[in-house]
Every structure is written in structure tokens, then in C-alpha cells.
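Novice: pasting the sequence and the predicted coordinates here, then a few questions.
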Amino acid sequence: MSGTGRTNARLVDVELDESIGRSTPDIEHERAVAIFDLIEENRFQPAGDAGGGPYRLKLSLVDSRLVFVISRETGAPVVTHILSLTPFRRIVKDYFLICESYYEAIRSSTPSQIEAIDMGRRGLHNDGSQTLLDRLTGKIELDFDTARRLFTLICVLHWRG
């Protein structure tokens, strides 16, 4: 990533809506890691934003829709995008199921069984990330790794514990 992209077309803060409750240690860990990784390295810019970043992002769920409230680092509002979560329902449901299998396998399965489940988990995660990338086309410019981290946060928003 170029120095300019790193400085301007990026997130410097991600906040999850306060209505999202605490959850299991595994999910809380995934949330913290995803937010840390997202802030540490990302490419994120609202399409057509002439003012430039860096940006702050607040994510929330309202009536089965994902709300992206984007502001400048200073807090000045930039844009709000609302995405239907309907295209994610099947992927998120399947992802939850395979994550449960994965966490159970970590406790009681062989390394080869864990690896097989993890490969399936990563495949579903990639599917969800690509769906997110496609749905944000023309709204927010981001790369696949940023979409992966955002998809993890979408899952965390669903996991209310």
C-alpha cells in the first residue's frame, strides 16, 4: 500500500454500536482481533469522497440492515450507507455452524480434523467477504483483506451471546 493510501484512504477507528452486547470469550476475542487488524492495516474510502480520510466507522444493526456511519478522523460526518443483510443470512448462518464445529474440534479432535474444518470455515468467510465487497461496490472502496475483517465484524454483530 502506498504512503498516500496508508495515510488517507484508511480507517483509524472502528466502533460497534453500544446496543451490541457482550458475548462468549471466543467471539469477543474474534471481535477484538478483527478490529485491531482492521485498524492496523486497511484500505477504506467512501466512493467519490473528495475531502479524503482518514476515517472513523461506526457499525450498527437496525431492522436487519447494517448501518455504516462514516466520518472523518475529526468527527465531521462523511456519509451513511445502509446495507440489507438478507444476502448474508445463509452465509452467516453456515459460518456460525462451522465455527461451532471448529471450536469444538479444537477441544477434542485430531489436527487433521481441525484443519479440514478450518478450511471450510475460511472458505465460507471468503464467500461472505466477497459478498460484502460486491455489495459495497460504488459505495465504499476497499480491498479483500479489509472486506474479510469487516465480514468478521458483521458476524460479531449477529452473535449477541
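Specialist: Perfect, I can see it now. Since the structure is predicted, the reported quantities are computational estimates derived from the model, not experimental observations. Numbering: from 1, shown residues only.

Novice: can we go C-alpha only for contacts and neighbour counts from here?
Specialist: Will do.

Novice: could I get the buried residue list for stretch 36-44?
Specialist: For stretch 36-44, a neighbour-count test (16 or more other Cα atoms under 10 Å) marks 38-39, 42-44 as buried.

Novice: reformat those as CSV; add secondary structure and distance to Ser108.
Specialist: Output for the buried residues of stretch 36-44, formatted as CSV (DSSP: H, G, I helix; E, B strand; the rest coil; distance: Cα to Cα, whole Å):
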residue, secondary structure, distance to Ser108
Leu38, helix, 31
Ile39, helix, 34
Asn42, coil, 35
Arg43, coil, 38
Phe44, strand, 39
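
Novice: what ranges does the protein have for its helices?
Specialist: For the chain, the helices defined by DSSP state H occupy 3-7, 25-40, 89-108, 111-136, 144-158.

Novice: so what's His81 up against?
Specialist: 67-69, 139 (Cα atoms under 8 Å, 6 or more residues apart in numbering).

Novice: of all the residues you listed, which comes closest to Tyr55?
Specialist: For the contacts of His81, the minimum distance to Tyr55 (Cα to Cα) is 10.1 Å, reached by Val69.

Novice: next up, a structure to set beside the first:
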Amino acid sequence: MVTDAPSASKLVAVTLDEESIGRSGPDIEHERAVAIYDLIEENVFQPADQGIGQYALHLSMSENRLVFDIRTPDGAPVVAHLLSLSPLRKIVRDYFMICDSYYAAIRTATPDRIEAIDMGRRGLHDEGSKILQERLGGKVDMDFATARRLFTLICVLHWKG
């Protein structure tokens, strides 16, 4: 597992394939941009069997799989991995349901209730992040915080607004 050392490998760019992922309304595009910014701002990301360096990640969809096309910052191919989203679908769906509950609770619920819902939301987010790390195990090393940010981006890719 890669550590969060100053010399650790990292993502310096993340792009989304507009043909396979598509564009959305302004709210969703804003959330995607925020998720990408957060991921690039702080991450530890190193493809297996690669030296320490900087990487660019291009995400696309192919036959219901998320394609992680990892390149050097100047565009030279490093490696591509296909990730089935099936193991994440239920967690993403549950995550959206609990987020809806959280936003509804903010308007009317007690602080204790809001905190309980938020704990559940964070628990699902952690679970999705762990699954993502496991699914990419042996392919891409990343710390847990990076897995959380990447899971956030995957959720935003599924968000319908």
C-alpha cells in the first residue's frame, strides 16, 4: 500500500469521457468538478508495478464497466483497468437514499437525528471506499482518503440530480 509521503505518486489530472459518460445539467456538472478538484488536490495514487510519479486518469464507460485509463501527464499510456460497478451499485443506491434522508432531516429533525443519519451516510461512504480499494487491489495502490474521494466521484457519476 502506498503511504502519504511527500514523494508518493499522485494524480495530477482527472478527465471524464463525454461520449461514454455524457454531460449533465449544471448542478451535476458542478458536483463532478468539485469531486475532481478534491481528488486532485490531495491524493496518493500509484499504478502497480510503476515507479513513483505523477499520473493522469481518464474515466470512461465500456460495457457497464468503468475504465481507468491511467497515463502520464503528457498523455503517454501507462495502463488501463476495467472495473465492474456491480459490487458498488447497492452501496451507491443506499448512499443516495441516506443522503436524501439527511437533506430532508436538516430541515426538520433534531440535531441527534441528523447526526445519526450522517453517521450512517459516512459508514456507507467508508464501505464503498473499502470495496473500491479491494477491487483495485493489485492494480492501483491508494490510501483510504484517496479511495473516499474516488468513491465520491463515482457516486457523482451516477447522480441524476
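Specialist: Yes, it's here. A quick note: this is a predicted structure, and the numbers were derived from the prediction, not measured.

Novice: ok, and the most crowded of the contacts of His81 of the first structure?
Specialist: Within the contacts of His81 of the first structure, Val67 tops the neighbour count with 20 neighbours, counted by other Cα atoms under 10 Å.

Novice: how about that residue: what's its closest non-neighbour residue?
Specialist: Nearest non-adjacent residue to Val67 of the first structure, counting by Cα to Cα, 6 or more residues apart in numbering: Ile82, 4.5 Å away.

Novice: please identify the most buried of the helices of the first structure.
Specialist: helix 144-158 (a mean of 21; mean count of other Cα atoms under 10 Å).

Novice: mean per-residue distance, that one versus the second structure.
Specialist: Once fitted to the second structure, helix 144-158 of the first structure is off its aligned match by 0.7 Å on average (mean Cα distance after the TM-score superposition for the first structure).

Novice: residues in the second structure matched by that helix, start to end?
Specialist: Mapped onto the second structure using TM-score structural alignment, helix 144-158 of the first structure spans residues 144-158.

Novice: my guess is Asp145 of the first structure contacts Ile39, does it?
Specialist: No. Under the criterion of Cα atoms under 8 Å, Asp145 of the first structure makes no contact with Ile39, lying 11.7 Å away.

Novice: tell me the spacing between the residue located most distally from the centre of the first structure and Leu142 of the first structure.
Specialist: The C-alpha centroid of the first structure is most remote from Thr110, which lies 29.7 Å away (Cα atoms, centre = their mean). Relative to Leu142 of the first structure, Thr110 of the first structure is positioned 37 Å away (Cα to Cα, to the nearest Å).

Novice: which residues touch Leu57 of the second structure?
Specialist: Counting by Cα under 8 Å, 6+ apart, Leu57 of the second structure touches 11, 13-15, 68-71.

Novice: which among those end up buried?
Specialist: Buried among the contacts of Leu57 of the second structure (16+ other Cα under 10 Å): 11, 13-14, 68-71.

Novice: circling back to that earlier point, nearest to Leu157 of the first structure among the contacts of His81 of the first structure?
Specialist: The closest of the contacts of His81 of the first structure, once distances to Leu157 of the first structure are taken by Cα to Cα, is Val67, at 11.1 Å.

Novice: so that closest one touches Leu85, yeah?
Specialist: No. With contacts counted by Cα under 8 Å, Val67 of the first structure stays clear of Leu85, the gap being 10.0 Å.

Novice: let me see the contact set for Ala80 of the second structure.
Specialist: Contacts of Ala80 of the second structure (Cα under 8 Å, 6+ apart): 67-70.

Novice: which ones are touching the nearest residue to it once chain neighbours are set aside?
Specialist: Leaving aside its sequence neighbours, Ala80 of the second structure sits nearest to Asp69 (Cα to Cα, 6+ apart; 4.3 Å). Contact analysis of Asp69 of the second structure by Cα under 8 Å, 6+ apart lists 57-60, 77-81.

Novice: most widely separated two among these?
Specialist: Largest pairwise distance in these, by Cα to Cα, is 15.8 Å, between Ser60 and Val78.
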